[in-house]
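Peer 1: build me a model:
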Amino acid sequence: MSLIPWNPWRELQELQDALDRAFSSRLRQLQLPGVAASWKPAVDVIDREDRLVIKAELPGVKKEDIDILVTEDHVSLKGEIKRDEEIKEKDYFRSERFYGSFTRTIPLPTPVEKEKTKATFKDGILEIVLPKAGGDKPKQIQVTIE
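Peer 2: Here you go, the predicted structure:
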């Protein structure tokens, strides 16, 4: 079991995510005209032996509309969901789909080698593979008993 260093910003990010979810769901319930709710893609972070894998659901987003920024301790996703046709607001009976820009910052449980990051995008799922930094691997030494 490895220790994860305390990151005070992680708790603030989790609080911000919870507040965003609460306010955006309330705005959708109210259906206020002209008020856009924010949206953040759902993600899974999988800790493999030598790498981290992040899978993000990005329905309706095109590959060229996604930006990925990787540091040693977090990944930021930015993008935009564009409308496929122009519809005037007065023509809508109901609108629940999100259009516009989004951003999501994902804290990482261990440092990664950001230069070796690879990403693929297929069927609305973005998969990012981040190799773990070398200092995090367990080391073994032979001990002789005297």
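Peer 1: going forward, measure contacts and count neighbours with C-alpha atoms only.
Peer 2: Noted.
Peer 1: do a quick rundown of the helices in this structure.
Peer 2: 8-30 (DSSP state H).
Peer 1: most distant residue from the centre of it?
Peer 2: Ranked by distance from the centre of the chain (Cα atoms, centre = their mean), the top residue is Glu146, with 52.1 Å.
Peer 1: pull the contacting residues for that one.
Peer 2: Neighbour list for Glu146: empty [criterion: Cα atoms under 8 Å, 6 or more residues apart in numbering].
Peer 1: from Arg94, how far out is it?
Peer 2: 79 Å (Cα to Cα, to the nearest Å).
Peer 1: can you check Arg83 too?
Peer 2: 15 Å.
Peer 1: more crowded one of those two?
Peer 2: Arg83 (12 against 8; other Cα atoms under 10 Å).
Peer 1: looking at it, the more buried one is touching Arg97, isn't it?
Peer 2: No: counting by Cα atoms under 8 Å, Arg97 is not a contact partner of Arg83; they are 9.8 Å apart.
Peer 1: go through stretch 101-120 and flag the buried ones.
Peer 2: 102-114, 117 (16 or more other Cα atoms under 10 Å).
Peer 1: tell me, how many residues neighbour Gly79?
Peer 2: 19.
Peer 1: distance of the residue nearest to it when sequence neighbours are not counted from Pro33?
Peer 2: Of all residues not flanking Gly79 in the chain, Ile66 sits nearest, at 4.5 Å (Cα to Cα, 6 or more residues apart in numbering). According to Cα to Cα, Ile66 and Pro33 sit 28 Å apart.
Peer 1: Proceed likewise with the subsequent sequence, for comparison:
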Amino acid sequence: MAIQRFGSGFDDMMPQTFSSMLDRFFNDSVNSRERLNSFSPQVDTCETEKGYEVEMALPGLKKEDIHLDYQQGRLTISGERRFNKEQKDKRYHLVESQYGSFSRSFQFPDTVRPENIEAVFENGILHVRVPKDEQKTARHRIEVREGSNQPIQIEQNADNQGADAKGNTSSRKKQASMATENGNK
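Peer 2: Okay, here's the model as predicted:
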């Protein structure tokens, strides 16, 4: 079989040679069978202040063919688009439409109110609105307080070593002399 370049528009429908026509016939026939068994609808999702919106393109389906399920924060939309084989007077040469079962799932945060989810099927588009729970999404301002202004207790020893409240020792005199030595070098 030859590798064939596909253009746009009418050129794709007109083969250059009989051999390429046969190649295209057999390739498209195999691909058509695969498309008949798989259907992955196109989806648009967005978030608004009040919730989430899912739009799914489901041309040729009826609302009875579509099932929605919400469980543990996951919205699952499933269904099936069947190929109508009962057309006895037609012989298809090319089938580019997708047919078959589909299932798409969407995970939502716990700020969703599942009892208020709405789904409307209109003109081949499924519109799903998933509202947010306003009580869970309300912003709370957290005040930053100042810590206690109590200084750390330091005990002084005879050699100018101090111990903090945890018992760790440090020597400011040693640190100062080391800084002076490093600066003179």
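Peer 1: quick TM-score on the pair, please.
Peer 2: Once superposed, chain against chain, the TM-score is 0.64 (TM-score structural alignment, normalised by the length of the first structure); 115 aligned residues with a Cα RMSD of 2.8 Å.
Peer 1: strands of the first structure, start to end?
Peer 2: For the first structure, applying DSSP state E gives strands covering 43-47, 51-57, 66-70, 74-81, 100-107, 118-122, 125-131.
Peer 1: for the fifth one, give me every contacting residue.
Peer 2: Meaning strand 100-107 of the first structure. Residues outside strand 100-107 of the first structure that contact it (Cα under 8 Å, 6+ apart): 10, 38-41, 73-82.
Peer 1: and if we set it to 10 Å?
Peer 2: If you take Cα atoms under 10 Å, 6 or more residues apart in numbering as the criterion, strand 100-107 of the first structure is touched by 7, 9-10, 13-14, 17, 36-45, 54, 56, 65-83.
Peer 1: now do the fourth one
Peer 2: Residues lying outside strand 74-81 of the first structure but in contact with it, judged by Cα under 10 Å, 6+ apart, are 10, 40-41, 54, 56, 58-70, 97-112, 114, 128, 130.
Peer 1: give me the more crowded residue out of Ile66 and Pro33 of the first structure.
Peer 2: Between Ile66 of the first structure and Pro33, Ile66 has the larger neighbour count (other Cα under 10 Å), namely 17 against 10.
Peer 1: wait, that one touches Leu126, no?
Peer 2: Yes: using Cα atoms under 10 Å, Ile66 of the first structure is in contact with Leu126, at 9.4 Å.
Peer 1: name the residues contacting each of those two.
Peer 2: Common contact partners of Ile66 of the first structure and Leu126 (Cα under 10 Å, 6+ apart): Leu58.
Peer 1: now for Leu58 of the second structure: which residues touch it?
Peer 2: Leu58 of the second structure makes contact with 39-43, 65-66, 79-81, 121-126, according to Cα under 10 Å, 6+ apart.
Peer 1: and with 8 Å instead?
Peer 2: By Cα under 8 Å, 6+ apart, the residues touching Leu58 of the second structure are Pro41, Gly124, Ile125, Leu126.
Peer 1: ok, Gln156 of the second structure next?
Peer 2: Residues in contact with Gln156 of the second structure (Cα under 8 Å, 6+ apart) are Gly162, Ala163.
Peer 1: okay, it and Ser171 of the second structure: tell me how far apart.
Peer 2: Distance from Gln156 of the second structure to Ser171 of the second structure, by Cα to Cα: 10 Å.
Peer 1: give me the common contacts of these two.
Peer 2: Common neighbours of Gln156 of the second structure and Ser171 (Cα under 8 Å, 6+ apart) are Gly162.
Peer 1: look up how far Asp50 of the first structure lies from Glu115 of the first structure.
Peer 2: For Glu115 of the first structure, the distance to Asp50 of the first structure (Cα to Cα) stands at 15 Å.
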